[in-house]
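Colleague: I need the structure of the sequence given here:
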Amino acid sequence: MKKLTVLQTLPALHSGGVERGTLEIARALVAAGHRSIVASNGGRLVDQLVREGSEHIQIPVHRKSLASLFQIRPFRRLLRELKPDIVHARSRIPAWIAWLALRRMHPSTRPRFITTVHGLYSVSPYSAIMTKGEVVIAVSETVREYILTNYPSCPPERIKLIYRGVDPEEFPRGYQPSAQWLAKWKQDYPQLIGKKVLCLPGRITRLKGHEDFFSLLLKMKSQDSAVHGLIVGGVEEKKRPYLAELQARVAELGLSSDITFTGLRSDIREVFSQCDIVLSLSTQPETFGRTVLEALSIGTPVVGWSHGGVGEILNACYPTGAAQLNNQPDLQLKLIKTLSMKDHCINAKSFSLKNMCALTLDAYQQRPITN
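Modeller: Below you'll find the model as predicted:
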């Protein structure tokens, strides 16, 4: 197997699924003896990336403006210096910079260009750059269908379906946190003790289905006073008015003592282990649904709308939790049934991190169709 130099590029390395996927592939490259480089504007995950054996090059490939065009020449100089075999773009602005830099390079020295479509972007010439890769990785069947439907100029044979995955060692079945963590959790959230905890994870945005969650809690409270809602997720500064709107709505519905907002948590595995059910109620289809898979991996059941990547995960791993989209009675029925079950037949093995990494490294090695 040829030893490769792979340059992944994305806007920054702060947090999120794209960032985590980048680090996971970087780690797999290093473990396989390849040279792993990431070009981004930096962020808190850079230290971990470097600690795990990769190199990081800070370059401003994050600005969504015409000013980013000034990064094309520096990026091209970087490519000539590093001589990577692969340039793997994971976001639109870095993809445009990389693609335009590559166009002026001689074919004999030009690295191969690979993209991963992580989102169901607005359909436009700007977004089309993510379908220009010699290999176009789709993170779910939902994404593959999105590409085929909206970008017919992308040859279907170039699209490679590679599901995201989780490490069963990081999210083991039956995981239980330390006694110290549990003591702190109970101290911070005594209102959860003895309750059936229903968790809605995700950033505070209008797309995450908070209103559906409140409606569900109201109906469940009328039947079972022991349920408690837990909203886990950070809020950007510009979304603070929406958070205040949600909190006012909770008070208006008389649910102030029944719903807890935790804010951003970096210990989501531990949090999920203390929940009876995790919910996924996004109003728009998710491209994948990593938190859903993490919950299922440790054995916490998930109930959610069966659409997008989340629907794919639920139908493959835990069909009991797949509710018909926007059908509140079906959602409530699935929730009641799940709460009544003592044992949950969950199989998350088909979405493994090991498989994701192996398929991605295989895509790096294979010569793609270029017609």
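Colleague: hey, let's count contacts and neighbours off CA atoms from now on
Modeller: OK.
Colleague: Relative to the whole chain's centre, how far out is stretch 166-176?
Modeller: Its chain's average C-alpha position is 17 Å from that of stretch 166-176, according to Cα atoms, centre = their mean, to the nearest Å.
Colleague: who's in contact with it?
Modeller: 269-270, 273, 290, 293-294, 297-299, 351-354 (Cα atoms under 8 Å, 6 or more residues apart in numbering).
Colleague: at 7 Å instead, please
Modeller: Stretch 166-176 has contacts (Cα atoms under 7 Å, 6 or more residues apart in numbering) with 269, 273, 294, 297, 298, 299, 351, 352, 353.
Colleague: can you pick the most crowded of the residues you listed?
Modeller: residue 297 (28 neighbours; other Cα atoms under 10 Å).
Colleague: So it belongs to a helix, correct?
Modeller: Yes: assessed with DSSP: H, G, I helix; E, B strand; the rest coil, residue 297 lies in a helix.
Colleague: Let's compare: structure for the following, please.
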Amino acid sequence: MRILHILNHTRRLNGNVHAAVDLACAQVKLGHNVCMASGGGDFDRLLARNAVEVAFLDQERKPLALLKSLWTLRRLIRDWKPDIVHAHMMTSAVLSAPICRLSSTPLITTVHNAFEKSAVLMGLGTRVIAVSEAVGKSMQQRGISASKLHVVLNGTIGSARFEGRDRTPASLRGRSILFVGGLHPRKGLPDLLEAFRVAHEKYPESHLYIAGGGPFEAAYLQLATETGCANAITFVGAIDEPFPYMLAADIFVLPSHADPAPLVLSEAREAACAVIGTSVDGIPQLLGFGEAGILVPPRDPQTLAAVLCELLADPGKLDMWKARSQLHINNLTIERVARETLSIYKSVRSPGAETVSA
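Modeller: Alright, predicted model coming up:
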């Protein structure tokens, strides 16, 4: 099968990009011809190394640039002759839809961030992939028919991005708690800082590590100083490879207020951390609905603190949750994601397949 993926860019520190790059590389390994058209970025070399063709498609949101992009994409589809076009971002979907209609090429779209108002435009696809059951329900509520929606849960284990990765655990202090994510309100870091303040009072040997960058970094640094235990909180900064921290951490916490299907949870589970996540969006599904990780309410530092204290107080319980992180871990592989996605492609290419209007 010839598969053309469309992305705004291929820069790091963007979960949509990571998921699309992982998928493209996995599809090549399964024997398909794959091309990635985007504005370029950090992952272009990785794509080329994994035999994914790379095409430049500037998708800057300016009228003249978008008109030029339409022409470039039309020519690419005409010359490369894909069996499937797969768009991963709103601009990509809007650009692809008219050209796919003209060329009778099925358009698949993936909704990565359902909380964005523009996500409803992903309904332009012949089929729409939701990255978790929660995202699928959200898109149905916003008017996308169930007949064109398919859920393919995110997974990263076995990703080409991780080939040759350093598997040497980082050197962390005490009973270590780790957060990895962007430093902005949606990720709920202030809740974790408050929960850690409470837990640290009872277990002063505990230490919190925060890996990530973002617009609220200065504000969160100030919050950390106000906890009274700033010497037990380390801001690692934005790093390309947090896996060594995960390998060394005892507890991984994702206190998000909204998170469609965060890739970081499959990494934390692969590293065999005891995982705590909030019961929002796709997090419960990624944690086996509570079987492979502990679920707590969002925006509830006191409950989070109580769970942290339980794990810090009882090494046996901590080890139990580390072991439970491995339950059904094979469901989080990129190969499973690729195969499920390919089955959706085949459903719109098979003889007599119904074409669903947008």
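Colleague: now what about the TM-score between them?
Modeller: The TM-score (TM-score structural alignment, normalised by the length of structure 2) is 0.88; 340 aligned residues with a Cα RMSD of 2.3 Å.
Colleague: Can you convert the contacts of stretch 166-176 of structure 1 into TSV and add a column each for distance to residue 245 of structure 1?
Modeller: Below are the contacts of stretch 166-176 of structure 1 laid out as TSV (distance: Cα to Cα, whole Å):
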residue	distance to residue 245 of structure 1
269	28
273	29
294	29
297	33
298	33
299	33
351	36
352	38
353	38
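Colleague: Among those residues, which one lies nearest to residue 207 of structure 1?
Modeller: Taking Cα to Cα as the measure, residue 207 of structure 1 sits nearest to residue 294 out of the contacts of stretch 166-176 of structure 1, at 20.2 Å.
Colleague: check contacts around the aligned partner of residue 42 of structure 2 in structure 1.
Modeller: Per TM-score structural alignment, the equivalent position to residue 42 of structure 2 in structure 1 is residue 44. Shown in contact with residue 44 of structure 1 (Cα under 7 Å, 6+ apart): 13, 14.
Colleague: how about residue 108 of structure 2, what's its match in structure 1?
Modeller: Match for residue 108 of structure 2 (TM-score structural alignment): residue 114.
Colleague: Can you get me a residue count around that match?
Modeller: 25.
Colleague: element containing it?
Modeller: Per DSSP states H and E: residue 114 of structure 1 is located in strand 112-117.
Colleague: tell me, whatever helix or strand comes next after that strand lands on which residues of structure 2?
Modeller: Per DSSP H and E, strand 112-117 of structure 1 leads on to strand 135-138 as the next helix or strand towards the C-terminus. Aligned by TM-score structural alignment, strand 135-138 of structure 1 falls on residues 127-130 of structure 2.
Colleague: Repeat that for stretch 324-332 of structure 1.
Modeller: Counting by TM-score structural alignment, stretch 324-332 of structure 1 corresponds to 297-305 in structure 2.
Colleague: Over to stretch 266-275 of structure 1?
Modeller: Counting by TM-score structural alignment, stretch 266-275 of structure 1 corresponds to 240-249 in structure 2.
Colleague: Between the two ends of that stretch, how far is it?
Modeller: 17 Å (Cα to Cα, to the nearest Å).
Colleague: Run the chain-centre distance for that stretch.
Modeller: So, by Cα atoms, centre = their mean, the centroid of stretch 240-249 of structure 2 is 17 Å from its chain's centroid.
Colleague: what comes into contact with it?
Modeller: 166-172, 176-178, 268, 271, 273.
Colleague: how about TSV for the residues you listed, with distance to residue 82 of structure 2 and secondary structure added?
Modeller: Below are those laid out as TSV (distance: Cα to Cα, whole Å; DSSP: H, G, I helix; E, B strand; the rest coil):
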residue	distance to residue 82 of structure 2	secondary structure
166	36	coil
167	38	coil
168	41	coil
169	42	coil
170	44	coil
171	47	coil
172	48	coil
176	48	strand
177	46	strand
178	43	strand
268	36	helix
271	37	coil
273	41	coil
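Colleague: Let's see the PyMOL selection covering just the buried ones among the residues you listed.
Modeller: This is how PyMOL selects the buried members of the contacts of stretch 240-249 of structure 2, with burial counted by 16 or more other Cα atoms under 10 Å:
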select buried, resi 172+176+177+178+268+271+273
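Colleague: Are we agreed that residue 36 of structure 1 is in a strand?
Modeller: Yes: assessed by three-state DSSP, residue 36 of structure 1 belongs to a strand.
Colleague: Residue 105 of structure 1 versus that one, what's the distance?
Modeller: 21 Å.
Colleague: out of these two, which sits in the busier spot?
Modeller: residue 36 (25 against 14).
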